[in-house]
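In: My questions are about this predicted structure, shown below with the sequence.
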Amino acid sequence: MTLYGIPNCDTVKKSRAWFAARGVDIAFHDLRRDGVDAERLTRWLHALGAARLLNRSGTTWRKLDADQQRAADDEATLIPLLLAQPTLIRRPVVEIGGAVTAGFVPDVWQTLLGDAA
């Protein structure tokens, strides 16, 4: 299990606290410091879809020029955009087993963890 995000993001902090409160040991991967590879991003994109994976409401999105924002409409250009600007990824992304979630979704996590959490 891995939680991907940035440490100063409030939603990431809330998510990490949710797992900790349930005694769930989840690895943390800092997207800004450690990045993410294209293969993983492609898996996330196929699992979640662009609308769920891409954070269009954050300051990083608002700072993009029109051409960069249009690049988000095509997977071939979205992946390089996310590689260059990992803070465009909705946070946190959580991998539990083969499942991938984005955002704060404790009900989904609880289901994925089963009775162990």
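Out: Ah, there it is.
In: Please count neighbours and contacts with C-alpha atoms only from this point.
Out: Will do.
In: who's in contact with stretch 57-74?
Out: Contacts to stretch 57-74, defined as Cα atoms under 8 Å, 6 or more residues apart in numbering, come from residues 50, 55, 56, 77, 78, 81, 85, 87, 88.
In: now these in a markdown table, with secondary structure, neighbour count and distance to residue 103?
Out: Converted to a markdown table, the contacts of stretch 57-74 look like this (DSSP: H, G, I helix; E, B strand; the rest coil; neighbours: other Cα atoms under 10 Å; distance: Cα to Cα, whole Å):
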| residue | secondary structure | neighbour count | distance to residue 103 |
| --- | --- | --- | --- |
| 50 | helix | 18 | 13 |
| 55 | coil | 18 | 10 |
| 56 | coil | 16 | 13 |
| 77 | helix | 13 | 23 |
| 78 | helix | 21 | 19 |
| 81 | helix | 16 | 19 |
| 85 | coil | 16 | 18 |
| 87 | helix | 21 | 13 |
| 88 | helix | 19 | 12 |
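In: Alongside the first one, take a look at this:
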Amino acid sequence: MDKMLTIYGIKNCNTMKKAMVWLDQHNVAYDFHDYKKLNISEETLREWAGQVDWTVLLNKAGTTFRRLPQEDKEELTQEKAISLMEQHPSLIKRPVVAQGGKILSIGFKEEEYKKLF
């Protein structure tokens, strides 16, 4: 692979830990983009939403989504979801693995990683 892989997420997330351990064990080099320290830009979220459906990116199962005010959870559109994910990066499914701006994977599934790497 010619460009460095980037794994986006939050360090303390269990799914992130599993993904990074897998990548480390298989000698896959990557950069880690920690949303808590580096945030995420609206531009990046828009690029991602152009590659995958925004509903795939938005984590509705987590506590961050459940804690949102009811009006934020209602009548979700791509615009509203991007704004919420920018404000609350914990709303983005983790990990997002990208290379050269292209999403390779969202979430961690060992079988998918075996095929990709």
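Out: Perfect, I can see it now. From a predicted model like this one, the values you see are computed outputs, not experimental measurements.
In: Please state their TM-score.
Out: Superposed pair, TM-score by TM-score structural alignment, normalised by the length of structure 1: 0.87. Supporting alignment: 112 aligned residues with a Cα RMSD of 1.5 Å.
In: Which strand or helix spans residue 6 of structure 2?
Out: strand 5-9 (DSSP states H and E).
In: matching residues in structure 1 for the helix or strand just after that strand?
Out: Following strand 5-9 of structure 2 in sequence order, the next helix or strand is helix 14-25 (DSSP H and E). Matched against structure 1 by TM-score structural alignment, helix 14-25 of structure 2 falls on residues 10-21.
In: Mean distance of that stretch to its aligned residues in structure 2, please.
Out: Taken over the aligned residues, the distance from stretch 10-21 of structure 1 to structure 2 averages 0.3 Å (mean Cα distance after the TM-score superposition for structure 1).
In: Residues contacting that stretch, please?
Out: Under Cα under 8 Å, 6+ apart, the answer for stretch 10-21 of structure 1 is 3, 5, 6, 7, 25, 26, 91, 92, 103, 104, 106.
In: Which members of these are classed as buried?
Out: 3, 5, 6, 7, 91, 92, 103, 104 (16 or more other Cα atoms under 10 Å).
In: Noted, bye for now.
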